[in-house]
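1. okay, predicted coordinates and the sequence, questions at the end:
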Amino acid sequence: MKVNGVVISEEAISKEVEHHPAESLQYAVNKAAEALVIRELLLQKARAEGLGGDGDISSEDEETLISTLLDQQISTPKANESDCKAYFEANREKFKSPVLLEASHILLAAAPDDDEKQIEMKALAEELIATLKSQPEQFASLAQLHSACPSKDIGGSLGQLSKGSTVPEFEKVMFAAAEGLFDKPISSRYGYHVLRVDHRVEGEPLPFEAVEDKISHYLDHQVYRRAISQYIGILAGEAEIEGFDINAADSPLVQ
């Protein structure tokens, strides 16, 4: 693979693949090749503009050179209040306070690779759920008796939770659940959980003033990304690139 006669080796692509995790090796290789082509285009342009970097330089110096080039070549307008308000009005569902839960659980511990224990704890969880359906007042005592979580000493209470407070596999089910006893055991990396959602507070709409800065930053970033992508497209159109079709890339040129 070459960019204006400069060779990008297979070894360089193999090293770059480490920075592009993907489900498919071929996809990762393509993304690595694309990244190296873009990098070489920018470095060559920086040198042509007299910004330095002749000969071998470190990766850190290359990054500095590219940043200097982009700062010099790309100027984008900043989002104003009108832009931010328009985005806010079109995307109100995105701007809410987080959902909060008060929940309790009984953790029946089982290592992921212990199949026998997994079966045993799932069966016990089902038994406890059946008991709690008819005797809900027994939750605290059953937590004290069976739970492997320190919360057993306070009736299994996990207190107030927001998203990100616990492991994703448990959290996903918990935040989708209605108030009350969840009727199935929930599997996680720790074993099985018997869950009771004690109270749920839905997210409230946030006022524009609370999110204006966040929207402004987001819009500025999107405009800047598009400008960089267009700039790289121009450089690619002027360059002689062998062994890689940058126009066939299936994602934005700059991530």
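-> Now that the structure is in, tell me what you want to look at. Numbers count the residues shown, from 1 in each chain.
2. could you use CA atoms for every contact and neighbour count after this?
-> Will do.
3. packing partners of the helix ranked longest in the chain?
-> Criterion DSSP state H: the longest helix present in the chain is helix 208-238. Applying 3 or more CA pairs under 8 Å, 6 or more residues apart in numbering; DSSP states H and E, we find helix 208-238 packed against helix 25-48, helix 81-90.
4. can you do 7 Å?
-> Helix 208-238 sits against helix 81-90, with contacts defined as 3 or more CA pairs under 7 Å, 6 or more residues apart in numbering; DSSP states H and E.
5. got the angle for the helix it packs on vs helix 208-238?
-> With axes from the mean of the first three to the mean of the last three CA atoms, to 10 degrees applied, the angle from helix 81-90 to helix 208-238 works out at 100 degrees.
6. just the buried residues of helix 81-90, please?
-> Cys84, Lys85, Phe88 (16 or more other CA atoms under 10 Å).
7. got the contact list for the first one?
-> Cys84 makes contact with Glu212, Ile215, Ser216 under the criterion CA atoms under 7 Å, 6 or more residues apart in numbering.
8. just the buried ones from these?
-> Glu212, Ile215, Ser216.
9. nearest residue to Ser162 in space, please, no chain neighbours.
-> In space, and not counting its chain neighbours, Ser162 is closest to Leu100: 5.0 Å by CA to CA, 6 or more residues apart in numbering.
10. just to revisit the earlier point, export the buried residues of helix 81-90 as TSV, with columns for distance to Met1.
-> Shown next, in TSV, are these (distance: CA to CA, whole Å):
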residue	distance to Met1
Cys84	43
Lys85	46
Phe88	45
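11. and which of these is nearest Leu43?
-> Among the buried residues of helix 81-90, Cys84 lies closest to Leu43 (CA to CA), at 34.7 Å.
12. this is the other structure I want to compare:
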Amino acid sequence: MGISVNDVEITDDAVERELPHHAGAPVPLKAAVEALVVREVLLQAARNKLAAEQDALRAREASQAEDAEALVEDALIERLIELEVTSPVPTDEECETYYRKNIGQFRTGDLVEASHILFQVTPNVPLDALRAKAQEVLQQALAQPEQFAELARTYSNCTSAEVGGSLGQLTKGQTVPEFERAIFSLEAGQIAPRLVESRFGLHIVRVERRAEGRTLPFEMIREKLAEYLTEQVRVRALRQYLKILVGQANIQGVELEGAQTPLVQ
């Protein structure tokens, strides 16, 4: 069975043209198909609601570009979202409440100098054996921390092994989240007592030095925080609106999550 939205077919040619835009998705073909289906759902809703504006847009764009129809469709969808998806601006009180509850997000300047020993997970090495060896080396490092650099040169699968495992100075956002949480929780000179697991493998981690940053005052970040919270509300509202449209549409050939009851007022 082919893919269609209210009897409008999503063609193979359309999917092929859309596919390059989703090369980074876990399943590019699925992402491309879903994007086309959602676009068609929105476009049909826009045409139903904005018939008069569609004619005006088509007249305006007709002489301006070869792909005038695509520009008309994009403009219709943008106008529909503008009319149907509301994004209330948060109050100062709401912004300040978020600030207080998430105060750690507003620190700047925290810096650590860290080293690690990486046991990289590879298809050819049994994970249990790798973990056992990493645990053995961790115990050696905890018992004789002065040998950390030598252990890194001997065992680490990272290029930093050449410099004793040193990663230099790191700020927040420079490493994967699981590794960042570990290094910023340690004191200067401390080795993490447990292996740190990341997408790269198993790490033995030591912090050499750290410099504390400061918390930005609310007054300094109020405007940016309001913009961020407004965007978060808009994204949630748009997702809810799409669920409604998907739930109302007759979609064949692919399953998308729909909504059975109105979620947006």
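-> Yes, it's here. Source: prediction; values computed, not measured.
13. report the TM-score for the pair.
-> Scored against TM-score structural alignment, normalised by the length of structure 1, the superposed chains reach a TM-score of 0.63; 237 aligned residues with a CA RMSD of 4.9 Å.
14. Glu102 of structure 1 belongs to a strand?
-> Yes - assessed with DSSP: H, G, I helix; E, B strand; the rest coil, Glu102 of structure 1 lies in a strand.
15. measure it to Val197 of structure 1 for me?
-> 6 Å (CA to CA, to the nearest Å).
16. count of residues packed around Ile106 of structure 1?
-> Ile106 of structure 1 is flanked by 28 other residues according to other CA atoms under 10 Å.
17. got the contact list for it?
-> Counted by CA under 7 Å, 6+ apart, Ile106 of structure 1 has contacts Ala143, Ser147, Gly156, His193, Val194, Leu195.
18. same question, Gly191 of structure 1
-> When contacts are taken as CA under 7 Å, 6+ apart, Gly191 of structure 1 is in contact with Leu107, Leu108, Ala109, Ala110, Ala111, Gln118.
19. which secondary structure state does the second one sit in?
-> Secondary structure assignment for Leu108 of structure 1 (three-state DSSP): strand.
20. excluding chain neighbours, give the residue nearest to it in space.
-> That would be Tyr192: by CA to CA, 6+ apart, it lies 5.1 Å from Leu108 of structure 1.
21. which position in structure 2 pairs with the one you found?
-> When structure 2 is aligned by TM-score structural alignment, Tyr192 of structure 1 is paired with Leu202.
22. identify the residues contacting its match.
-> Residues counted as contacts of Leu202 of structure 2 (CA under 7 Å, 6+ apart) are Leu118, Phe119, Gln120, Leu195, Val196.
23. swap the cut-off to 10 Å and go again
-> 116-121, 127, 130-131, 134-135, 156, 194-196 (CA atoms under 10 Å, 6 or more residues apart in numbering).
24. of those residues, closest to Asp55 of structure 2?
-> Of all the contacts of Leu202 of structure 2, Val121 has the smallest distance to Asp55 of structure 2: 58.5 Å, by CA to CA.
25. tell me how many other residues crowd the aligned partner of Gly52 of structure 1 in structure 2.
-> By TM-score structural alignment, Gly52 of structure 1 lines up with Leu57 in structure 2. For Leu57 of structure 2, the neighbour count with other CA under 10 Å is 17.
26. and what of the one 10 residues further on?
-> The local packing of Asp67 of structure 2 (other CA under 10 Å) involves 10 other residues.
27. residue contacts, it?
-> Taking CA under 10 Å, 6+ apart as the criterion, Asp67 of structure 2 is in contact with Glu61.
28. for stretch 36-54 of structure 1, buried residues please.
-> Quick answer for stretch 36-54 of structure 1 (16+ other CA under 10 Å): Leu36, Val37, Ile38, Arg39, Glu40, Leu41, Leu42, Leu43, Gln44, Lys45, Ala46, Gly53.
29. same check, this time on stretch 144-157 of structure 2
-> Applying 16+ other CA under 10 Å to stretch 144-157 of structure 2 flags Pro145, Phe148, Ala149, Glu150, Leu151, Ala152, Arg153, Tyr155, Ser156, Asn157 as buried.
30. before we move on, which element is the fifth one in?
-> Take DSSP states H and E as the rule and Leu151 of structure 2 turns out to sit in helix 148-155.
31. who's in contact with Cys149 of structure 1?
-> Cys149 of structure 1 makes contact with His105, Ile106, Leu107, Leu108, Ala109, Ala143, Gly156, Ser157, Leu158, Tyr190, according to CA under 10 Å, 6+ apart.
32. give the closest residue to the match of Gly52 of structure 1 in space, chain neighbours not counted.
-> Spatial nearest neighbour of Leu57 of structure 2, excluding adjacent residues (CA to CA, 6+ apart): Val72 at 5.8 Å.
33. any idea how far the one you found is from Arg58 of structure 2?
-> 6 Å.
34. equivalent analysis for Leu138 of structure 2, please.
-> Separation of Leu138 of structure 2 from Arg58 of structure 2 (CA to CA) stands at 68 Å.
35. where do the helices sit along structure 2?
-> 12-18, 28-49, 51-61, 68-84, 92-101, 127-143, 148-155, 177-183, 218-248.
36. the fifth one: how far from the chain's middle?
-> Average the C-alpha atoms of helix 92-101 of structure 2, do the same for its chain, and the two points are 23 Å apart (CA atoms, centre = their mean, to the nearest Å).
37. what's next to that helix, contact-wise?
-> Contacts of helix 92-101 of structure 2 (CA under 10 Å, 6+ apart): 89-91, 102-103, 105-106, 217-219, 221-229.
38. same check on stretch 7-17 of structure 2?
-> Stretch 7-17 of structure 2 is contacted from outside by 2-4, 18-19, 29-37, 40-41, 44, 249-253, using CA under 10 Å, 6+ apart.
39. any buried residues in that stretch, and which?
-> Glu9, Ile10, Val15.
40. can you redo those as CSV with distance to Glu212 of structure 2?
-> Supplementary listing: these in CSV, determined by distance: CA to CA, whole Å:
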residue, distance to Glu212 of structure 2
Glu9, 58
Ile10, 55
Val15, 51
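41. ok, residues contacting stretch 226-243 of structure 1?
-> Identification of contacts with stretch 226-243 of structure 1 by CA under 10 Å, 6+ apart yields 1-8, 33, 37-39, 41-42, 44-45, 70, 73-76, 221-225, 245-247, 252-255.
42. sorry, wrong one. I was asking about stretch 215-233 of structure 2.
-> 85-92, 94-96, 98-100, 103-110, 234-235, 237-239.
43. tally of neighbours for the counterpart of Glu62 of structure 1 in structure 2?
-> Matched by TM-score structural alignment, Glu62 of structure 1 corresponds to Glu73 in structure 2. Using other CA under 10 Å, Glu73 of structure 2 has 21 neighbouring residues.
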